[in-house]
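>>> After the sequence you'll find the predicted model.
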Amino acid sequence: MKLHKKDNFSRRNFLKTSALASGGMLIGFNLLTACKPEAKMPVDIASLNFNDFNAFIKISDEGYVTIFSPNPEIGQGVKTSMPMIIAEELDVDWDKVNVAQGILDTKNYTRQVAGGSQSIRQGWDALRQTGATAKQMLVNAAAAKWQVDASSLKASKGIITNTSGEKLTYGDVVKEAALLEVPENVVLKDPKDFTIIGQEIVNVDIDKIITGKPLFGLDYKAENMMIAAVLRPPAFGQKLVSFDDSKAKNVSGVKEIIKFEDKIAVLASSTWAAMKGKKAINANWKTDSKAESTEEHDKLLTKILDGKGLDVRREDGNVKKAFSAADKVVEKTYHSPFLPHNCLEPMNFYANVTPEKVHLVGPIQTPQWTVNRVSKLLNRKEEDILCEMTRMGGGFGRRLYGDFALEAAEISSLAKKPVKVVFSREDDMTAGTYRPAIKYRIKAALKDGKVTGYHLKEAAVNGNMYGLIPNFFPAGCIPNYKVESGNYKSNITTGAWRAPYTNFLAFAEQSFFDELASELNIDPIQLRLDLLQNVKNTTDKRIEYSGERMEETIKLVRTKSNWGNAKNGVYQGFSAYYSHNTHVAEVADIELVEGYPVVKKVTVAVDCGIVVNPTGARNQVEGGVLDGIGHAMYAGFSFKEGVPQSKNFDSYRLIRMNETPKVDVFFVDSNKSPTGLGEPGLPPAGGAVANAINTALSKRLYSQPFINEFEKSKILS
């Protein structure tokens, strides 16, 4: 048991910490619990008489508890797992829990953000404290009613029991509890006593999702709402000169056409009419800044790696001396393309700008930042802006930026009508915020059978290196270690893409370490384990990963994958990486089908601390692995004179259902506080597959997508 002192629990802090929005991918929750065991969940809970318990929790006289979820749900399952944490410490029956979404509320909630796989990690303690504190206040109210000591009472499944066997439900004492002072100390459960955390719980929205109930931004409708399709510059670096909208105005359903910035909005009564009207506009554009092409980017990034304008991110020992004294120096260069996000639900957002208020509704990962930007754009006070969040049909970083929400707000302000901006798939792919194109050059010194020097250089379009990456593996494992980065500034918009910064770096580094293992004639897994011995007891506070936890994770996947003992015709590849505070190791099994490498199975070991919801956790890991494999194998994206060369899935390759392997997920047993899972499964996947392909074909891959490497080398012909 763990006591939390009074200085952590003023009433204000209780309200703040129970919002739990102090992390990256933080999802809100609305916990509705029937506390009377004989009660059934009502069909319509809105008709119940709820009493405000605090800013987050409402409890009805009938015993139902509602806890409003402050953060956006992006599909990572936190809308399920975060309420589980509250319910655990509140001691209510999960079978009688309902979850719903709150609105943006900067007064009572903090950091309402979805991104970075930080929700559970950042919210763990505060969510538990929220549930435990609410439970203690209810117990204290019951104690006052019975005139007994609160320590003599027990609470379970929403029912408080005294030593005489008398019972009160939470609903019976909620009015009195709401008037009490916040307890000075609250007792958190010992993990061995958890009854909800660690259980297999299905997604709380699953019934609505599979039956098509309104949940997503595209589902949202409002009275007198117009649909807006926006014509944007066809190439990055272009500006609007003039346009003829006469044909667009003749399209049935088109109501109004508005120019704003270098864009043209077509407002119509339906999505089809708006998009048809947009296509009918004849616009003239001019190139205002440099129109860039992928071939040019490749040359510029190589020039950066060859030059001296790199920024040093970390330097240990004397790298130059290590290379001069080496028995052998190994150097390789790796390249990745731009990548779009391609969320299943294209970008969309609703805005209704009136003199009284600004009403925003839609799928957004950064509601508070978006409101702040809308406030500045429209010169309106933030307190006059109401932002409601819908569930998102995918985000992966694209919905961090909110450009679509700003478009909706500006169009509504100009049209003086409620408007919902809707992207087509072509809009989504050609007017995106892309993962930047990147090149890595890695150089290692080998001396007396050891890796004695390591030098990593990064060159990225618009920059990519994150401050913590130089402190990930192999930092601390190699005595002479240096990381540098540089960038080329482009007018192509780039930003976070699932597992930012590590999604390609993990492939480059883990492929490189397999090459080093080959040079040293040592098992690839053993090489990593040997290196980790150098950092297991480090006092270097810059190091972000744990040598001990990474070692345990690697050993688990080695056992579970039957590493080194695969049956004939199965070729294995290993990869391990730490990102977003979680340690992951993967082994890919491939087979050659008519000479082509096919990924049949991936075995994954994960140390994410306590697993709150095994069902959701496995889903996240499996999804990350498949995403990582699919993009590494097939996904390429290019520009020619600033124009995206893929506009839809007919020219942009994603992994297909018959190409998805079996994914076996194993979690390291742990009582440590949980960490993130939305992203860490992705980075090691490409490296594991690449290393398995090399085992099968003796072919090293240095660029993604791998399918292009196959075609260039003709190894499959």
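Good, I have the coordinates. Numbers count the residues shown, from 1 in each chain.
>>> C-alpha from now on. contacts and neighbour counts both.
Noted.
>>> and residue 523, how far is that from residue 530?
Applying CA to CA, to the nearest Å, the value for residue 523 to residue 530 is 10 Å.
>>> How about residue 102?
In terms of CA to CA, residue 102 sits 49 Å off from residue 530.
>>> Next: residue 119.
Taking CA to CA, one finds residue 119 at 33 Å from residue 530.
>>> what's the answer for residue 647, then?
Distance check for residue 647 against residue 530: by CA to CA, it reads 47 Å.
>>> Between these two, point out the one with more neighbours.
residue 647 (17 against 12; other CA atoms under 10 Å).
>>> which ones are touching the closest residue to residue 271 other than its chain neighbours?
Among residues not flanking residue 271 along the chain, residue 227 sits closest, at 5.8 Å (CA to CA, 6 or more residues apart in numbering). If you count contacts by CA atoms under 8 Å, 6 or more residues apart in numbering, residue 227 has them with 267-271, 274, 419-422.
>>> Kindly reformat those residues as CSV containing neighbour count and secondary structure.
Shown next, in CSV, are the contacts of residue 227 (neighbours: other CA atoms under 10 Å; DSSP: H, G, I helix; E, B strand; the rest coil):
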residue, neighbour count, secondary structure
267, 32, strand
268, 26, strand
269, 17, coil
270, 17, coil
271, 21, helix
274, 30, helix
419, 29, strand
420, 33, strand
421, 28, strand
422, 24, strand
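>>> so can I have TSV of the residues you listed showing distance to residue 437?
Output for the contacts of residue 227, formatted as TSV (distance: CA to CA, whole Å):
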residue	distance to residue 437
267	35
268	37
269	39
270	37
271	33
274	33
419	35
420	32
421	29
422	27
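>>> Got another one to weigh against that:
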Amino acid sequence: MNLSKQQTFSRRSFLKTSALASGGMLISFNLFTACKSDVKPPIDISQLNFNDFNAFIKISDEGKVTIFSPNPEIGQGVKTSMPMLIAEELDVAWEDVYVEQGKLDTKNYTRQVAGGSQSIRHGWEPLRQTGATAKQMLINAAAVKWGVDASECTAKLGVITNSKGETLGYGDVVKDAALLEVPEDVTLKHPKDFTIVGNGAGNVDIDKIITGKPLFGLDYKEEGMVYASVLRPPAFGQELESFDDSKAKAIPGVIDVITIGEKVKDYYKQDEKSWTAQISASNKVAVIAKTTWDAIKGMKAIKAAWKNESPLESTENHDKILFDLLDGDVFKTRRSDGNVKKAFAQADKIIERTYEAPFLPHNCMEPMNFFANVTKDKVHLVGPIQTPEATAIAISSFLGRAIEDIQVEMTRMGGGFGRRLYSDFVFEAAEISNAIKKPVKMISTRENDMSTGVYRPSTKYRIAASIKDGKLTGYHLKEACINGNMYGLIPHFFPAGALENYQVDTTHYKSNITTGAWRAPFTNFLASAEQSFFDEIAEALGVDRVQFHMDLLEKVKQNPNPNIDYNPERLQDVIKLAVEKSHWGKTKAGTYQGFSVYYCHNTHVAEVADITMKNGLPIVEKVTCAIDCGIVVNPLGALNQAKGGVIDGVGHAMYSDFAFNQGVPQSNNFNTYQLIRMGQTPQVDVHFVKRDVAPTGLGEPTLPPVGAAVANAIYKATGKRLRKQPYINNLNLEKVIG
């Protein structure tokens, strides 16, 4: 084979060609025909005669069904699970269902947001109602054709049957049904009658993903589109002073170089809402080119001078500031039960500990990007965004256009984790297109993404407990956080309601480093701090860690007005399940276990971590995870979500660190920033509590508890309490990258 000839590779061909780079064996196979030679390609639904039944459903004359998934898909599986809810009540065979991503449609859809693990929880009844209503209309249409009462008809797997045994397919009556009056009341199925919900369904996009079909924001293209790369300030607190673009413009393929950002700064001054107030607003240099590579080369060729507009902050300064805040008296009390001060004054013993967590970037697999085409008729926006409606409103205000002019289409996202809640990169694309009067795709490099983004805020917790006569009598939690957590501390989670004297206080330092939501906002580290502290309390009291939690939850159940968000019985149930499945306290010699339990995003989770020590290093071998999230809509997707959350939590708690020096991020790629490696990934054993109640969140709840489970296990193995993340740095062990 002549390899000297220039070649181009698509994602689709990557599986077949990537082995060439290492000189290894080249294996070519078709994923659809690897097992069977007679497998036919999927049906071309574009050739079918579809009727728009409503905003969610299209049904063809052949009975094939297309269901539109309204919420953004960031890998949490809603593009599969939300249509499953509709298909269940519509009563069609899942293999006859095709799923498409819905566009932003505020008239027909509600809460088109990917955030807070709330999509299924909020869509549970409305989506089922949508399917059930459509089914009833189809039944009504068939009844009219037969001249019988609709009560004499039933529907199953897309076929309507009357009392005489006559049948009609959905496709036979869809045109008539779409014209009928929409029934106000329909009956939803009982969970025991579910045939789709509760059965594992594969990712509806999996064939496109593994064959490289266009799905993601980076894939989107339009005729005449150009590309842009943006040079942003290298340090937080800096502003553009001047720049030389001569070398950039000399690069073949570079079309133009412009400045952007002034209008955005003005917009942010007027809008102090949490969606935008924490996003950096400064002048930037945008390089427009014919290709992505040309745009990136041009951006790197810009010679810019920057001036300091505000203090250039460093991590060491932040640490001192946060400690000073914890030592001070400027706090906002979020909850105060009983009299904590009195309980501490009367205590036989007081335990006080401080827990620390660093800034963390999001590091989505797909860097920030967005398409924009601003014309006099409309503003067409396409790309990966978790908040399409909020983005449309913001762009409408920013450009001074009617909201009706803003059209937002969502692509599948290569990760979100909260980063794509914010629309700063959409602003960039829209402002560039508006300036050059062309359709443009703004693309960030990995280095841009990691060093000029939005971060989990650096946080410190100081927790104190009072002990009197061998019992826990008081609990005081203080938070000091860079910029403050987005929603503030949740004061109604465990142990709220379990203690007569309980107080939660928060304070923060306002920084010019941009911070925002990060997977499981605020609870991602709060759970580690509190559950590590509870392990210390149990040890000080001389009681079993697990029984200590069970006893406190019994107190909650006896409290007539606990004012809590969690359910004590459901927390007890996940504790029991985790203890049983992990064989708590019965492991072989050399395996050390740590326990943790937490409630967040409406879901109850208990976890047990098993670690061993190898060459002086703690190895997380296994995590047993027990979850109560109500009805599990898609067990296959749920299992993947639960495992992903645990692995993400282990990796960031153990290895990930991020710092600033004079406003400059100290890592900009994975050679200096460690995510968990495949060889460090534990076995994750997931178990769900079976409960026929409405489902709750699952994209985030398994992450928060695992940090404490790992820390508590490491303590058993080493005798060292870990109160600062990442743990590997604070065991005085060499940090290994790679």
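Great, that's in hand. Values in this document were obtained by computation on a predicted structure and should not be read as measured data.
>>> So after superposing, what's the score?
In this superposition the chains share a TM-score of 0.93, using TM-score structural alignment, normalised by the length of the first structure; 675 aligned residues with a CA RMSD of 1.4 Å.
>>> and residue 394 of the second structure, how many residues sit next to it?
Residues contacting residue 394 of the second structure under the criterion other CA under 10 Å number 20.
>>> Now do the same for it: its match in the first structure.
Taking TM-score structural alignment, the alignment pairs residue 394 of the second structure with residue 373 from the first structure.
>>> and the gap between that match and residue 409 of the first structure?
10 Å.
>>> Next, the contact list for the match of residue 394 of the second structure, please.
Residue 373 of the first structure makes contact with residue 406, according to CA under 8 Å, 6+ apart.
>>> Which secondary structure state does it sit in?
helix (DSSP: H, G, I helix; E, B strand; the rest coil).
>>> ok, now how distant is it from residue 624 of the first structure?
Residue 373 of the first structure sits 31 Å away from residue 624 of the first structure when distances are taken as CA to CA.
>>> The stretch 51-200 of the first structure: strands as residue ranges?
Here the stretch 51-200 of the first structure has its strands, by DSSP state E, counting those that start in this stretch, at 57-60, 64-67, 97-98, 154-156, 159-161, 167-169, 186-188.
>>> so which of the ones you listed comes closest to residue 236 of the first structure?
Residue 236 of the first structure lies closest to strand 64-67 among the strands of the stretch 51-200 of the first structure, at 44.8 Å (CA to CA).
>>> and that closest one, how far out from the chain's middle?
Offset of strand 64-67 of the first structure from its chain centre (CA atoms, centre = their mean, to the nearest Å): 28 Å.
>>> What of stretch 297-316 of the first structure?
In terms of CA atoms, centre = their mean, the centre of stretch 297-316 of the first structure is found 28 Å from the chain centre.
>>> residue range for that stretch in the second structure?
Structural correspondence for stretch 297-316 of the first structure: residues 318-337 of the second structure, per TM-score structural alignment.
>>> show me where the stretch 401-550 of the second structure has strands.
Assigned by DSSP E, counting those that start in this stretch, the strands in the stretch 401-550 of the second structure fall at 406-410, 440-443, 459-468, 471-482, 501-509.
>>> And the contacts of the first one?
Contacts with strand 406-410 of the second structure, where a contact means CA under 8 Å, 6+ apart, come from 72, 101-104, 378-385, 388, 392, 395-396.
>>> same thing but at 6 Å, please
Contacts to strand 406-410 of the second structure, defined as CA atoms under 6 Å, 6 or more residues apart in numbering, come from residues 103-104, 379-384.
>>> which residue sits closest to the most centrally placed residue in the second structure, ignoring its sequence neighbours?
What sits nearest the mean C-alpha location of the second structure, by CA atoms, centre = their mean, is residue 417, with 3.5 Å. Once flanking residues are discounted, residue 417 of the second structure sits nearest to residue 519: 4.7 Å by CA to CA, 6+ apart.
>>> circling back to that earlier point, and what about the residue nearest to residue 271 of the first structure, helix, strand or coil?
Here residue 227 of the first structure is recorded as strand under three-state DSSP.
>>> Okay, it and residue 256 of the first structure: tell me how far apart.
Per CA to CA, residue 227 of the first structure is found 10 Å from residue 256 of the first structure.
>>> Translate residue 515 of the first structure into the numbering of the second structure.
By TM-score structural alignment, residue 515 of the first structure lines up with residue 536.
>>> To what extent is that match buried, counted in neighbours?
18.
>>> same check, this time on residue 638 of the first structure
Neighbour tally, residue 638 of the first structure, other CA under 10 Å: 17.
>>> So what does it match up with in the second structure?
That one, residue 638 of the first structure, aligns with residue 659 by TM-score structural alignment.
>>> Show me what counts as buried in stretch 456-472 of the first structure.
Within stretch 456-472 of the first structure, the residues that count as buried by 16 or more other CA atoms under 10 Å are 456-465, 469-472.
>>> does residue 296 of the first structure sit in a helix, a strand or a coil?
Per three-state DSSP, the local secondary structure of residue 296 of the first structure is helix.
>>> buried sites along stretch 178-189 of the second structure?
residue 178.
>>> Residue 527 of the second structure: how many residues sit nearby?
By other CA under 10 Å, 24 other residues sit near residue 527 of the second structure.
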